[in-house]
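*Asks:* I need the structure of the sequence given here:
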Amino acid sequence: MNQDELQHLLSKYNSQTATPEEKRVVEEWYEHVNGNEPDAGNSDLFAVKNKIHKKIQRGIKKKRNHTKLKLKSFYINLFRAAVLILALLGGTYLYLKQSDSGASTKVSLSKEKPIKPGGNNAVLLLADGSQVILNEAVDGQVVDQPGVKITKTKSGELVYRFIGKSNLEEAQFNTVTTPRGGQYHLILVDGTGVWLNAGSSIKFPTVFSGASRKVEVTGEVYFEVSKNKSKPFIVNTDQSEIKVLGTHFNINAYPDEDYQRTTLLEGSIEISKGREKQLLSPGQQASISKSSDVIKLKEIDDVEAVVAWKNGYFQFEKADLQSVMRQISRWYDTEVSYNGQIPVKEYNGKLPRNAEVKKLIEMLSYTGIHCKVERNQITVNPK
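*Replies:* Purely as a prediction, here's the structure:
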């Protein structure tokens, strides 16, 4: 395995998207040195490196007089792996650019319980009111519902498959909700892929039996809609209705945002609010204010930046400070407060969503966003 492959593997392990086999490859460093199964959910690979290093040192002293040649080769390889982990983590870097640079770096961290980045975490609410905590459910069939088979795959996604006609006169509705600090991927019965960001939800029928495929969403959701010209796909939010036949698009409809933003990556969509309607082309974004029915369109230079969250990153494009911190607050499930006046600046850049909060604060400080962490809260200071 070369360095690029190992870097990709460690990235998957750290974001909790690695398969059991991939986790085993990473964790066998523990198994050889410690003889015990490590915590598979541990995303703090920096701590992993330190533990490996300490175990190596103790192992070398304890077994110095036994099979020296084999042990030397074995421990050298383990130490190289540990060093590589440290290098990969230490090399994670955020480049953020602001209009006035040159600010000094100040980082203050208390010794409170560390704030962790989010991961795959969601709840499935069934039509009868019962709930399934998806991150705790075992792989395989999750629950029985008429006409569909609902399974959780090894990669952690929820899949609906049509298996026959339902005897119910009305469709059953399910809801998948992610908490703050959670995300999830599911595939609806028509093959449409849905990605939920933190603090989001989708309500949908288990079987699309009518003339259209209607769902309701809150928060931020990315869709890859399965094409069906005879049955349009319709997404309802508290601000708008979006009609598609088959396309890729992202909706940001958090209640604490001033605007609902819908961005089209592929295909075409029609968005409406009241009597206002707009047809979007790929690369366009529609913005709707809560206080107005006007739909404003603009061209987006980099649409992939809009869905960076789905691929494991925060990506900011001319974002103000409060917008940056709201995204961080949702993903790290922590409150954000401000000391003093909030600066009026624009921020651009890319930040890995699997970074521990200490690294996160350090990277933000390069831009003049100075923070401290205490009592599970991030406080932004003016300087």
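
*Asks:* Please make it C-alpha for all contacts and neighbour counts, starting now.
*Replies:* Noted.

*Asks:* chain center to stretch 334-344: distance?
*Replies:* Remark: stretch 334-344 is offset 24 Å from the chain centroid, using Cα atoms, centre = their mean, to the nearest Å.

*Asks:* Another for comparison:
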Amino acid sequence: MKDNYKQYFIDILRKYRLGTASPEEVNFLEKYYDLFNANEDLSLTDEDSIRIKDLIKGSIDQELEHHQHIKPRNSWQWVKYAAAASVVLMLSVTLFILLSPRTDKNHLTASANDVDPGGNKAILTLANGKKIVLDDASKGQISDQIGINITKTADGQIVYNVTGDESIVNEPTQNTISTPNGGQYTIVLSDGTKVKLNAASSLTFPNSFRKSDRIVELKGEAYFEVAKQTGKRFQVRSEGQTVEVLGTNFNINAYTNEDKIKTTLLEGSVKVLLGQNNMMINPGQQTLADRTTTSLLKKDIDPEKEVAWINDQFFFDNDNLKSVMREVSRWYDVDVVYTGNIPDKKFFGGIPRSSKLSEVFKILELNNVHFEIKGKTVKVSYSSTP
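*Replies:* Here you go, the predicted model:
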């Protein structure tokens, strides 16, 4: 029954995304929230029902706000559709978690040795070597360089402001913001470009952009909202790849433990360069750059999955276990150890990144994956039977 429900939701969701769902199927997804009023039919406790309703409402509000921000030219109906699709997928997996049987052993192990999610943590390193722990810094001015004022806003962002004429700024110096495992941070560069860094990432950038090109270097993953400046290209260099833009929104995943560098475009257009190869991509497309062969491929993708992390969501869509665990390892700052044979199973679903580690692992339990948390180490194994 559980597997049948899972496939049913996935099939409808895929048709909904492609625009081929019947009116009855669309109505089912949009009215699905009302099913939670029938607790006795779903075997949900009152506590479960309240928790899921709050989760759905918060996720919808967050998704709608995000899509309105990054896609202002798109219709409200598209925004509603995209938000509903991701929320329904997360909702269906939440139901599977609540309705699927769990052994008391796994549940107690997770409760006793749980791990909290990551949060806003980063270190800013100035050109003179001074390091500022941003999660400890108070809001307001945190550094003052010649012609440049660096402040921390009330919501935790770091903002570089040019004070007066840029010509009074000395030769631009390089600064670096870096996040640890379990950290993320948002910074606004001196040209107004906003960058959100994911866990275990770093961005090196000049304190002021005075040359014809604006150049930054990325390690790890970041989402960019590039401010438009006529005649000044914005370049992101990472692991031999260069992304060139004038003003647009895109995501780069360049972790060294991932097979390829993924550049995903949400708005505008970008040129991706690797070795002798270069390629233009449009919104909804992604390049896959191979560091070893310098090959560059392009494909159409669902950008919502690639940028789920900026909305504080995990979003798994046909991902294998080791790919999922690399993402989990970075966000929860844990080491992962595999025991026995791990099959190439695929995982679907979403869950807030604000969840404790045990909540994430409940999704994996649905596919006969077992875990044991000991301190900052997670042992993962698989069995052919639940």
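
*Asks:* Now do the contacts for L29 of the second structure.
*Replies:* Applying Cα atoms under 8 Å, 6 or more residues apart in numbering, we find L29 of the second structure in contact with A84, V88.

*Asks:* Report the next helix or strand after the helix or strand containing D319 of the second structure in sequence order.
*Replies:* Assigned by DSSP states H and E, D319 of the second structure falls within strand 313-320. Heading C-terminal from strand 313-320 of the second structure, the first helix or strand you meet, by DSSP H and E, is helix 321-332.

*Asks:* Show me the contact partners of the longest strand along the second structure.
*Replies:* For the second structure, the longest strand by residue count, based on DSSP state E, is strand 214-225. With contacts defined as Cα under 8 Å, 6+ apart, strand 214-225 of the second structure is touched by 193-206, 232-239, 247-256, 307, 310.

*Asks:* That one vs the first structure, average offset?
*Replies:* Once the two models are superposed, strand 214-225 of the second structure sits on average 0.4 Å from its counterpart in the first structure (mean Cα distance after the TM-score superposition for the first structure).

*Asks:* what's that strand aligned against in the first structure?
*Replies:* Using TM-score structural alignment, the residues of the first structure aligned to strand 214-225 of the second structure are 213-224.

*Asks:* same thing with stretch 65-82 of the second structure?
*Replies:* The aligned range for stretch 65-82 of the second structure is empty, by TM-score structural alignment.

*Asks:* that's a helix at V115 of the second structure, yeah?
*Replies:* No. Under DSSP: H, G, I helix; E, B strand; the rest coil, V115 of the second structure sits outside any helix and is assigned coil.

*Asks:* Might one say that it is in contact with Y332?
*Replies:* Yes. V115 of the second structure is in contact with Y332 according to Cα atoms under 8 Å; the separation is 6.9 Å.

*Asks:* can you give me the strands in the stretch 51-200 of the first structure?
*Replies:* 108-109, 119-120, 123-125, 131-133, 140-145, 148-152, 158-162, 173-177, 182-187, 193-196 (DSSP state E, counting those that start in this stretch).

*Asks:* now those strands in TSV, with mean neighbour count?
*Replies:* As requested, those are exported to TSV (neighbours: other Cα atoms under 10 Å):
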stretch	mean neighbour count
strand 108-109	14
strand 119-120	23
strand 123-125	19
strand 131-133	14
strand 140-145	14
strand 148-152	20
strand 158-162	20
strand 173-177	20
strand 182-187	22
strand 193-196	22
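
*Asks:* and S337 of the first structure, which of the ones you listed is closest to it?
*Replies:* strand 108-109 (14.6 Å; Cα to Cα).

*Asks:* residues in contact with the closest one?
*Replies:* Outside strand 108-109 of the first structure, the residues that reach it (Cα under 8 Å, 6+ apart) are K358, C371, K372, V373, E374.

*Asks:* 7 Å instead?
*Replies:* Around strand 108-109 of the first structure, the neighbours that count as contacts under Cα atoms under 7 Å, 6 or more residues apart in numbering are C371, K372, V373.
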